[in-house]
Every structure is written in structure tokens, then in C-alpha cells.
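Visitor: Give me a model of this one.
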Amino acid sequence: MTNVQRTIKEISEIIRTVPDTDPIFDELKKDGRKGVQKLLDQAERARKKREEEHEAFKALTTYENELRNQGFSLIAGIDEVGRGPLAGPVVTAAVILPEDFYLPGLNDSKKISEAKREEYAAHIRAHAISIGLAIVDADVIDSINIYEATKKAMNSAVNNLTISPEYLLIDAMKLETPYPSQSIIKGDSKSISIAAASIIAKVARDRMMKEYATKYPGYGFENNAGYGTKEHLNGLAQYGITPLHRKSFAPVKELL
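Guide: From the prediction side, this is the model:
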């Protein structure tokens, strides 16, 4: 059967299922039908996207690969979510990934859509060696300040790992810890382990804030996650302060 005799539907199935190194693609390139050439163009764009994602993922594993070359295998990435909001906890995650972990497209959680974050979080939970999560509430943040609260949460996340790590990669913070560690500025876009921790922490906190939105309506927590949006500020002015609000943060502080 020649490629002209194949229907567009059949060719679409071939492109979808056959490796792009197969000689059949050379045949299909000679097919003059616009529909076939459109399918080939789409397949080529998809191939280039996969290559770009693969290269980006390789770049994210640089720190981990260097540490594995030094003999470390259980490397925990640590990140926080929620340092800046006016309400809600700061949430941190520590994640140890296996050496063969692969999730193209994984990056800083703030750069990924909510639907993708949920999908990636499920994949990370299914494949991670261990995940530790920690939550520090607003009253603790008010009593010891957000910087110390973040460190407290990060240390707790490490302690909540079911397997002791051998090395810590920490996003932008330095911790007093018994484990050797490295602080990486913007680590969630430079280390796959920190990026994974960013996703886990972000998804966990967003879910919490959506639950809080049903308990404390009128502030838009389901949309703003406690950040100082216009909707949130209007809610503060109309309904006042909730137990979730950080009383040491302006403009909450002014309302007291």
C-alpha cells in the first residue's frame, strides 16, 4: 500500500504511534496532500517541544547530578509557599526524588497553571522516595516573624520526611541542620528537587486556602490564596480580621 492510498486518519495514527525515526516519515514527506503535511508539521513542532523540555529538565538536574557524583543519593529539595500573603499559613515541603525521576515541564510552581500543578503534584507523590510537609500558622508567624517561621517550617518539613536525607538543597534560605546543605537563590527554577517541593507546597496551600474560603467567605481566599488583592482588602474593610490574618502584616496591622 502506498502512502497516497492511506487515509488522513490512518496517517494520523501512524504519526501518533510510530517513532519519528521510522523510515515511513520519509515516505510521508513526499505525500503532497495538505492534510498530511499539516500533520507532519504538527508532529515536528511536538518533537521540538519534547526536545526543549528534555534539555530544560537536564539543566534542572545539574545540582543533583553533581551531588550524586560526590556520593550523595538521598537529596532533599526544600521550598516554601506563602511568605507574602496577609492571611493563611506558610507551607513548606521537602522532597527526595529518585535518580531516574523524569517530569518534563516541571519548573517553579508560580510559572505553571493550576491544572498542571495538580497533575505534577500527583506525579511527584507517586514517584518520590519521600515527601515531608509542614505548616506554620499565622499566630506563630506573628510571634516570631515570617523569616523565622519559614525556617521553622522548613526544618519541620525535613523532620517529617520518612527517610533521612543525605543532603539538602534549599531555596534561598540557610538552615541550621545536621545535614550538609546548599542554599540556592531562585532554586525552584534551578533544581528539580526544589521545583518538586515548590509544587507540593503550592498545591497543598492552595487547597487549604480554598477550604478556608468556605469558612471565611467574602475575602476571596479561593482566588487570591490570602494575598492582598482588591477583593481581599475590600473583605477586610467590610468584615474585619479573621484568625487566619497575620496581625503583624500591614494593612492588617492598621485595622487593629
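
Visitor: all contacts plus neighbour counts: C-alpha atoms, from now on.
Guide: OK.

Visitor: which residues does S164 contact?
Guide: By CA atoms under 8 Å, 6 or more residues apart in numbering, S164 lies in contact with L74.

Visitor: measure it to L74 for me?
Guide: 8 Å (CA to CA, to the nearest Å).

Visitor: which residue packs closest to S156, ignoring adjacent ones?
Guide: Of all residues not flanking S156 in the chain, A134 sits nearest, at 5.8 Å (CA to CA, 6 or more residues apart in numbering).

Visitor: Is the one you found in a helix, a strand, or coil?
Guide: strand (DSSP: H, G, I helix; E, B strand; the rest coil).

Visitor: Second chain to compare with the first, below:
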Amino acid sequence: MSRIIPDFSHETAAHARGAHRVVGVDEVGRGPLAGPVTAAAVRLDPERIPEGLADSKTLTAARREALFDRIMATAEVSIAHATVEEIDSLNILRASHLAMERTVAALAPDHALVDGNLVPRGLACAATAIVKGDARCLSIAAASIVAKVTRDRIMVDLAQQHPGYGWEVNAGYPTKAHLEALLNLGVTPWHRRSFRPVHNILYQENSVTH
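Guide: Predicted coordinates for the structure are as follows:
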């Protein structure tokens, strides 16, 4: 099965409809048990598109880092987050949309190309949802790389403050080692209490202590 190569056709189509400032938007971090959800918006310069842009999930960490630097040097970029508290109070889908809304607002585009099948309801401009957009659209691929590298760096920093959970390698996702650490070390302030494995541990602790 041949891999899809992202192209600039979605941006070109938006320009043809009269949009001047077109950005790609993606988020990362819906699945982890810990840490924020991070979104990025990228407006590429058609004359300076970094070679090798692809869905961040298909790239090695070293390749993502190299492309991150090139994107930051050649494009307009915005990064925003939704906190663990917002994830727990809103739900992860709404929190990820909130992060997207924040990152788009910072770049003030007139059209956004959004990864996925839903357009966040609070987006400050017209938008098109593109399923598998990070694999099909260059601006979204760039946004996926920026969001992934940024969030991974955050989790490496948090791992130094809360060692033992393996966040420097699992980025907060529920790996076997992370789940075992949750049981042995307990829940940190960076854990999402609305997520079942974390909630269950807290509930068990409350059952034991009360």
C-alpha cells in the first residue's frame, strides 16, 4: 500500500476561493494519561516549504526535530495548549478543540485547514476539516510536527520533576511501565483525573482511606 504524500492542493483551493491567510491546524495529546493537549497552527510560505513534511507519526524523533527547526525558520507558527484542569472539566475532545481555537486566534487567518472530521465551534475564521489531514495537507503536516515536538519537550521537562513514570519516552501515554508507576508512585498533579486508569486509582485510594 503506497503512502499518501501531503501536498499544497488544499491551501491552493482555499486561496482560489478568496482566502489570503491560510493555516493548517493539528493537535497532539488526546490519548495520554498525563500532561496538556497541544495544538499548533502553521502558515507556510509557498516559496519556502521545507522538504520532507509528513504526518508526524510517520517520522523519527530526529527527523521531526530537524523539520521543526525548518518550519520555525520559514513559516508563521502559533502553539497553544489546554491544561490538565481544562481537560478534566471540559472533556478531552472539547479541550483539544479549545487548544486549536487558541492557536488559530494567535495567527488571525481567514481560513483554517483542520485535521480530523470536526471543525472546532469557537474557531475565529472559516475552516475545512480534512480527515487524515496530517498525511494529505502540507500545512497540517507541518502543524502536526510542531505540536508533537513541542508536547514531547514539555513531557521530558515534566519527567524530570516527576521521575519514574517514563514520560521522557512515553509522553504520558498509558504504557505498561506508566500504568505500573501510577500504581506504585501514585497520581501526580499532571495526571488527568477524568481518564479511567487515573480515576480508578484515586477511587481505590479513597475507598481504602475512608
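
Visitor: Any idea what the TM-score is?
Guide: Once superposed, chain against chain, the TM-score is 0.90 (TM-score structural alignment, normalised by the length of the second structure); 199 aligned residues with a CA RMSD of 1.7 Å.

Visitor: before we move on, the earlier item: from memory the residue nearest to S156 of the first structure sits against V81, does it?
Guide: No - under the criterion of CA atoms under 8 Å, A134 of the first structure is not in contact with V81, lying 10.7 Å apart.

Visitor: who touches both of these two?
Guide: V91, T92.

Visitor: Any idea which residue is closest to the centre of the second structure?
Guide: V28 (2.0 Å; CA atoms, centre = their mean).

Visitor: Going by residue numbers, what spans are helices in the second structure?
Guide: 9-16, 61-74, 84-90, 92-107, 133-136, 138-161, 167-170, 176-185, 196-209 (DSSP state H).

Visitor: With distance to G52 of the second structure and mean neighbour count added, can I get the ones you listed in a markdown table?
Guide: Output for the helices of the second structure, formatted as a markdown table (distance: least, CA to CA, whole Å; neighbours: other CA atoms under 10 Å):
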| stretch | distance to G52 of the second structure | mean neighbour count |
| --- | --- | --- |
| helix 9-16 | 16 | 16 |
| helix 61-74 | 8 | 17 |
| helix 84-90 | 33 | 18 |
| helix 92-107 | 24 | 22 |
| helix 133-136 | 12 | 24 |
| helix 138-161 | 10 | 24 |
| helix 167-170 | 24 | 19 |
| helix 176-185 | 32 | 15 |
| helix 196-209 | 37 | 13 |
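
Visitor: As TSV, those helices with distance to D55 of the second structure would be great.
Guide: Output for the helices of the second structure, formatted as TSV (distance: least, CA to CA, whole Å):
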stretch	distance to D55 of the second structure
helix 9-16	16
helix 61-74	10
helix 84-90	24
helix 92-107	17
helix 133-136	5
helix 138-161	5
helix 167-170	19
helix 176-185	25
helix 196-209	28
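
Visitor: So which of these is nearest R121 of the second structure?
Guide: The closest of the helices of the second structure to R121 of the second structure is helix 92-107. By CA to CA, the value is 7.9 Å.

Visitor: Need the residues that contact the closest one.
Guide: Contacts of helix 92-107 of the second structure (CA under 8 Å, 6+ apart): 23, 25-27, 30, 37-41, 76-83, 86-87, 112, 120-124.

Visitor: cool, and stretch 228-246 of the first structure?
Guide: In contact with stretch 228-246 of the first structure (CA under 8 Å, 6+ apart) are residues 85-89, 137-139, 141-142, 216, 218-221, 224, 226, 252-253, 255.

Visitor: hmm, try it at 6 Å
Guide: Stretch 228-246 of the first structure has contacts (CA atoms under 6 Å, 6 or more residues apart in numbering) with L86, A87, G88, A138, G218, Y219, G220.

Visitor: In the second structure, what residue corresponds to A43 of the first structure?
Guide: Aligned counterpart of A43 of the first structure in the second structure: none (TM-score structural alignment).

Visitor: Tally up the residues packed near the nearest residue to A43 of the first structure once chain neighbours are set aside, please.
Guide: Spatial nearest neighbour of A43 of the first structure, excluding adjacent residues (CA to CA, 6+ apart): I15 at 7.1 Å. A count of nearby residues for I15 of the first structure, using other CA atoms under 10 Å, gives 19.

Visitor: which SS state does I15 of the first structure fall under?
Guide: helix.

Visitor: hang on, the earlier thing: between the contacts of stretch 228-246 of the first structure, which is nearest R68 of the first structure?
Guide: Looking across these and measuring by CA to CA, the closest to R68 of the first structure is G88, at 36.9 Å.

Visitor: What is the aligned counterpart of the closest one in the second structure?
Guide: Looks like G88 of the first structure aligns to G35 there (TM-score structural alignment).

Visitor: What about its match, how many residues nearby?
Guide: Neighbours of G35 of the second structure using other CA under 10 Å come to 27.

Visitor: Kindly report the same for the one 10 residues further on.
Guide: A total of 13 residues lie near D45 of the second structure under the criterion other CA under 10 Å.

Visitor: Against E85 of the second structure, how distant is the residue mapped onto K110 of the first structure from the second structure?
Guide: Counting by TM-score structural alignment, K110 of the first structure corresponds to K57 in the second structure. For K57 of the second structure, the distance to E85 of the second structure equals 26 Å [CA to CA].

Visitor: S78 of the second structure -> the first structure?
Guide: Using TM-score structural alignment, S78 of the second structure lines up with G132 in the first structure.

Visitor: Tell me who's in contact with its match.
Guide: A93, A94, A157, N160, L161.

Visitor: related to what we said a few turns ago, wouldn't the residue nearest to S156 of the first structure be in contact with A94 here?
Guide: No - using CA atoms under 6 Å, A134 of the first structure is not in contact with A94, being 8.7 Å away.
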